[in-house]
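Novice: mind looking at a prediction? Sequence and model below.
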Amino acid sequence: MSNLLAVFFLLLLGWFWLDTMRAREIATEICKTACRQRELQFLDQTVALRRLGLAWRSEGVRLRRVYRFDFSEEGVGRRSGYLVMRGMTLEDLSFGLPAQAQDA
């Protein structure tokens, strides 16, 4: 019985790792696209996981991940934004810029 439990745990760990890598790739692409649309420079070409939790919604329980990313306006300075993913879908994206700069 303990062997079966160990195999189940390893399978669960493998699923979690693959799911996390896939969510990170999607988050990175979303940030690249959003920065390109706003004419911002996406720094380091990556996102960093800041928070991981569970989100209960009407469609069920999903993993909720909060990523931080860095960007630059006009190549000067470094600013941080965040992206929230619920499962594999975008929940929120913020650059922390004034409203008129984000909408442009």
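Specialist: Great, that's in hand. Here the structure is a predicted model, which means the values were calculated and not measured.

Novice: alpha carbons only for contacts and neighbour counts from here, please
Specialist: Noted.

Novice: list the buried ones in the longest helix anywhere in the chain?
Specialist: Identified as the longest helix of the chain according to DSSP state H is helix 2-37. Buried residues in helix 2-37, counted by 16 or more other C-alpha atoms under 10 Å: T20, A23, R24, I26, A27, T28, C31, K32, A34, C35.

Novice: below is structure B, check it against A:
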Amino acid sequence: MDTLVVLLVLGTMLFFWWDSAGARERAREVARDCCARVGVQFLDDSVELIRLRLRRNTQGRLCFQRRFRFEFSSTGEARFRGQVDMLGKTAEGIHMDPWPP
């Protein structure tokens, strides 16, 4: 019985790690594409997780809702922040701080 519990916990941890890696990669793609679309530079080619919680999707299933932060620059001198909201591996929205033209 103890072995079963340990395997269940390890399996859950592995699933969470795999799911988080996929969501992080998708958020990075969304942020990079958005920066390219508006003509700014996506900095550091990375996103960081700043919020994690459970929420229901449109089908009523529980999913992880994650908010990722990224940085971008319009001139290469100043850094500005943006956020990507993900529900599962689906981008729900993106927000970018205002920047000078």
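Specialist: That came through fine. No experiment lies behind these values; they were computed from the predicted model shown.

Novice: circling back: now distance to V47 of the first structure too, for the buried residues of helix 2-37 of the first structure, in JSON lines please.
Specialist: Listed next are these as JSON lines, based on distance: C-alpha to C-alpha, whole Å:
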{"residue": "T20", "distance to V47 of the first structure": "12"}
{"residue": "A23", "distance to V47 of the first structure": "11"}
{"residue": "R24", "distance to V47 of the first structure": "7"}
{"residue": "I26", "distance to V47 of the first structure": "10"}
{"residue": "A27", "distance to V47 of the first structure": "7"}
{"residue": "T28", "distance to V47 of the first structure": "6"}
{"residue": "C31", "distance to V47 of the first structure": "8"}
{"residue": "K32", "distance to V47 of the first structure": "10"}
{"residue": "A34", "distance to V47 of the first structure": "13"}
{"residue": "C35", "distance to V47 of the first structure": "13"}
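
Novice: the second structure: which residue goes with F71 of the first structure?
Specialist: Aligned counterpart of F71 of the first structure in the second structure: F72 (TM-score structural alignment).

Novice: helix or strand for that match, which one?
Specialist: strand 62-73 (DSSP states H and E).

Novice: run through who's touching that strand.
Specialist: Contact partners of strand 62-73 of the second structure, identified using C-alpha atoms under 8 Å, 6 or more residues apart in numbering, comprise 24, 27, 31, 35, 40-44, 46-57, 79-88.
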